[in-house]
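Engineer: here is my input; please provide its structure:
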Amino acid sequence: MLFLGICGTIPLVSGCWDRVEINDLAIVTAAAIEKKEGNQIELSIQVFIPKSLSSGGGQGGPGGGGGVPTTLVRSEKGSNISDALSKLQSKLPRKIFWGQCKVFVFGEKVAKEGIKEHLDFLLRHPQPRERAYVYVSKGKAKPILESLPPLETYSGEVMRELTDLHIGMRVTLQNLDEMLTGKSHAAALPLIDILPPGKGEKKLQGIPYIVGAAVLNKDKMTGTMTEKETRGILWLRDEIESYTVTLKPKGEKGEISLNPVSAQVKLVPQIQNKKWKLLVKVNTEGTVIQNGTNMILSSPKALKDAERSYQKEIEQRIEMAFLHTQNKKADIIGLGKEFYRKYPKQFNKIENHWNGIFEEIEVEIDVVAHIRRQGYIDKPAGLPEKEVKDK
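Structural biologist: Purely as a prediction, here's the structure:
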C-alpha cells in the first residue's frame, strides 16, 4: 500500500521541469511607449545588465568613472505593445521579464491620442506590477530611458526615488485604472523632463525630474499643470507630504519659509438650491525654517500676522489649482466619487454630463493655519538690534 501510494503521488509532484533560471531572463527595469508614424507605437525597454555588477559598473553609476553601463535600451515598433514586444523578444537572447519593471513612461504624443489600449496590455499581462509608477514625458519618452544619471545606476531608479520622496504626484498602474474607471473618468500623471547635463558632464548625463503633471480626461491628455498648481491638487487630494511654503507677510520686505509638519484636508460636497458646491476644510501646522524678515515671531502679534499670510497662501494655491482643473474640464480631484457617496440619487441623474456640472461647482475654502514652532532663535539671525520689529 505504501509503494502504491508513493507511485500515485509521483505524477502530482510538479518538480522544477518548467523552471526558468535567472541567467535566462532579460530583466526590464523601465519601459517607454511612444506614438510613431503609420499608426504604430514604439516600445522601448530598459534592460538590466547582470555582468555590470561584477565589472564594478554598479558602484559608480553608468555615467561615472567610465564603468560598464548597468542597463541597455532596446526598441521596436508594432501595431500595439504585444506586436512590438514579440519583435523585441526576437532580438534578445534572454526571455523578457516584466516582474521588476517599476516605471512606465508614456510619450506626450501617445498620451494625447489615448492610453486606454496600452493600459489594457499592462493590466492584463500577468508580469507587470500594478504598483509600478506611471509617468508622461514632456516630448519623447525614449531619451529618458537612455539618459545616464551620475547619482543612480539607471534613470528608472531616479524616477522611482523622486516619486518615493513625494515630489509631485504618485500614481501607480492600479491608481490610474481606478481613476479612469471611476465616477470622474479623469486622471493626472507626473510630467517628466530631462535636466540638461552640467558643465563637464557627458551628453547623456541628464537627470530625469518632475516638472508638474499631465491632465487626462478619460484616457487622453488634455493639458498640463505647473509644479505650483500640482501642489494645490495634492492639497485637495489630501496627499501633500514633503513640501515648503514661502510667504510674504503684509508690509514686510523679506519672506518666511515654513516646512509644515501636518495637514488634514476634508472635502465636504453640498447641494443647495440645486447648486452644486464644495467646502474645502484645511487644518495645517507649520514650522519656521527660515525668517528673512525683521519680525520677532515669538511676539504674539507678529506670529498672528505670519499665520494670516500662511493661511492666505494656502487658500490661493488651492483655489488656483481648482480653477485650473475646472478649465480643463477634468475632475482629477475625484469629486465625482465624493458627491456620489453623499448624494447618490442626484449624482446618478447627472452622471453622463458630470463634467458640465463640475465646471460650474462653486468652491469655498476654509483654512486654519498655525505656526507651532518658531525655532530656537527668537530674533532674525544676522540683523542688528535696532532693525528688529517687535510688533
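Engineer: contacts and neighbour counts: CA atoms only from here.
Structural biologist: Noted.
Engineer: for stretch 379-391, give me every contacting residue.
Structural biologist: 291-297, 299, 301-302 (C-alpha atoms under 8 Å, 6 or more residues apart in numbering).
Engineer: can you pull the contacts of E108?
Structural biologist: Here E108 is in contact with 34, 136-141 (C-alpha under 8 Å, 6+ apart).
Engineer: now the other sequence, so there's something to compare against:
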Amino acid sequence: MQSIDFLKVVKGFLLSISLMFIVTGCWDSIEVEQSAFVSVIGLDKLGSDKIEITYLISNPQGGGFSNVVGSSQKEPPAEIITLKVPDILSARDLLGASVTRQITFTHTKTLVVSEELARSGLFLSNIEAALRDREIRRDMFLVVSKEKASEFIRGNDPKLETRPHKFYEFMSERWKDTALVPLSTMHTLLERTEGKAGLFLNIYGTTQKFNANEAANEDEYLASEINKSGGNPIQMIGSAVFKDGKMIGTLNGEETRLSQLLRPNFQIPSLLSTYQDPLNKDYRISVRIIKEEDTKVKIVTQGDYPKLDIKVSVLFDILAVPSGIDYIKNFENQQLLESYVSKAISEKAEKLVEKTQEEFGGDPFMWSTAVRKKLSTWDEYERYNWMGKYPQAQVSVRFEAKIRRLGKQGSPSEAIRTGDDK
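Structural biologist: As a prediction, the model looks like this:
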C-alpha cells in the first residue's frame, strides 16, 4: 500500500512539473494601452516605383465615454498617418518612428485604394504583397475611392459614431441589405482574378461631390452623383469593374443590383425600388423585390460561341402607389403591373449584358460556374476560354415578377383617387 501511495505522489509531482511547462502564463501579452489598432489602410500611386500608404489608427482609450474603464476623454479616438514607401510591407516598421504603441493589423477590416492606383499595373502586386503579412486578413473589404485614398480616409466624417472603425463595421451591414455596392474582399478579388472567372465588381466610393445627377431615380447613381446635403459627405454606391486585376470601368447602383440578381446565387433578401406606373407615366410605384429562388442558367457550349438562357424569378410587394390607381382590388391591373415590372427589369438586364460584352469584354454575373459544370477538367475549361468567348455569346435574359403582397392599405383613399391635395 505504501509503494502505491508513493507512486501516486511521484505521478502527481511529475504532472505538476509538466503543467508548469505547458501553462506558460502571460509573458508575451500586451496591455491595451500599449497597442495601436489599424482600422483602415489606404493606398495611392506615387510615381512608378513608390506608393503612398495611409493608416487610420484607432486609439482603444480615446474618444470613450466617462463610464468606460480605461477610456480617456483627452485622447483623440484615432490618428491618421501617411507615409511614402516602396511597398506596403516596408511601411510597418517606419510607423515606429512616430507611433509609440505597438502596431497591429489584426483588426483591419477595410482597404481603400484610389482609382488612379486601381487603373494602374501596380494595384494587384501591392495587394498580393499585403497578404504576405500574417496579420492581414483576406476577408478585408476593398473600397475604390474616386479621389486619393488619403483624401477619402480624411474626408470621411461620421456624425453618429465616436470611434471611426465602427463606421466601416456598420456600413458593411448596410451593403448586405441594399446591394447598391457589391460585397468585395481581398479574397474574392484574387479568387476571381486567378480563376479566370470573369469580371470582379468592387465597392466604389468618394467623399467629394463632383456632378449631382438630378434626373436619376433611387438606385441609378454612381458615387459622387447623389444630390444630398448635411451629414457625412461620404457616398458609397455603384461598383468599380476589374478585369485581370485592373480597373476598367464603373457600374451605377442599379446596374450593380442587376449584376447580383443575375448571379446563380444571390444572398440579399430584399431590395427597395421604384418603377413607372404603367397606367399613369407621371408617377412611380414603390416596391420591395424579393428573390427566393436561384437564377436558372442554361448554357450550350457547343459551337463557336456559347448560347445562354437566363431566367430570374422574383416576387415583389407593393409599397406605395402615388397615382391612386387601384392595384389592390383590381385583378386586371395587378396582371398588367406584373407584366410591366417583368418587362422593365428584363430590358434593363439585357442592356447591362450588352454593356459588359461590348465595353468590358467580360462576365460579372459568375456564369462561369455553369460553364465549368459542362466541362470535365480545369484544363478543358482553360482551353474553352470562357473570357474570350463571352463577348460574342448569345444571351437571352428573362425576369418573371409576381406580386407577393399588396400592402397594408386595402385601396387608395378617395382623396388620392380624385387628386384632392387639400
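Engineer: need the TM-score from the superposition.
Structural biologist: Overlay of the two chains. TM-score (TM-score structural alignment, normalised by the length of structure 1): 0.86; 377 aligned residues with a C-alpha RMSD of 3.0 Å.
Engineer: looking at structure 2, which of the contacts of E108 of structure 1 hold up?
Structural biologist: Among those, the contacts conserved in structure 2 (both residues aligned by TM-score structural alignment, their matches' C-alpha atoms under 8 Å) are 136-140.
Engineer: can you tell me which strand in structure 2 is longest?
Structural biologist: strand 307-320 (DSSP state E).
Engineer: which element follows it toward the C-terminus?
Structural biologist: helix 331-355 (DSSP states H and E).
Engineer: have a look at how far, on average, that following helix is from structure 1.
Structural biologist: Average distance, helix 331-355 of structure 2 versus aligned residues of structure 1 after superposition (mean C-alpha distance after the TM-score superposition for structure 1): 1.4 Å.
Engineer: matching residues in structure 1 for that helix?
Structural biologist: With TM-score structural alignment applied, helix 331-355 of structure 2 matches the range 300-324 in structure 1.
Engineer: what sits up against the matching stretch?
Structural biologist: 228-233, 235-236, 245, 247-250, 295-297, 363, 365-371, 390-391.
Engineer: could you do stretch 163-183 of structure 1 as well?
Structural biologist: Counting by C-alpha under 8 Å, 6+ apart, 119, 123, 129-135, 185-190, 210, 212-213, 218-219, 227, 230-231, 234, 240-242, 332, 334, 336-337, 351 sit against stretch 163-183 of structure 1.
Engineer: and for stretch 287-301 of structure 2?
Structural biologist: By C-alpha under 8 Å, 6+ apart, stretch 287-301 of structure 2 touches 261-266, 268-275, 306-320, 367, 370-371, 374.
Engineer: can you give me the strands in the stretch 1-150 of structure 2?
Structural biologist: 35-46, 50-58, 78-85, 102-104, 110-114, 141-145 (DSSP state E, counting those that start in this stretch).
Engineer: which residues of structure 1 does the longest one align to?
Structural biologist: Think strand 35-46 of structure 2. Under TM-score structural alignment, the match for strand 35-46 of structure 2 is residues 25-36.
Engineer: that stretch vs structure 2, average offset?
Structural biologist: Relative to structure 2, stretch 25-36 of structure 1 is 0.9 Å off (mean C-alpha distance after the TM-score superposition for structure 1).
Engineer: count the residues that sit near D420 of structure 2.
Structural biologist: By other C-alpha atoms under 10 Å, the residues close to D420 of structure 2 number 8.
Engineer: how about it, secondary structure?
Structural biologist: Judged by DSSP: H, G, I helix; E, B strand; the rest coil, the three-state class of D420 of structure 2 is coil.
Engineer: relative to S323 of structure 2, how far out is it?
Structural biologist: 12 Å (C-alpha to C-alpha, to the nearest Å).
Engineer: wait, which of the kept ones among the contacts of E108 of structure 1 is closest to K328 of structure 1?
Structural biologist: Using C-alpha to C-alpha, V136 is the member of the kept ones among the contacts of E108 of structure 1 that lies nearest K328 of structure 1, at 17.2 Å.
Engineer: can you find the partner of the closest one in structure 2?
Structural biologist: Per TM-score structural alignment, V136 of structure 1 is aligned with V144.
Engineer: P380 of structure 1 now?
Structural biologist: In structure 2, P380 of structure 1 lands on P412 (TM-score structural alignment).
Engineer: can you check R74 of structure 1 too?
Structural biologist: Aligned by TM-score structural alignment, R74 of structure 1 pairs with I81 of structure 2.
Engineer: you'd agree that match is up against L56?
Structural biologist: Yes: applying C-alpha atoms under 8 Å, one finds I81 of structure 2 in contact with L56, separated by 6.8 Å.
Engineer: more crowded one of those two?
Structural biologist: Taking neighbours as other C-alpha under 10 Å, I81 of structure 2 and L56 compare with L56 leading, 23 against 15.
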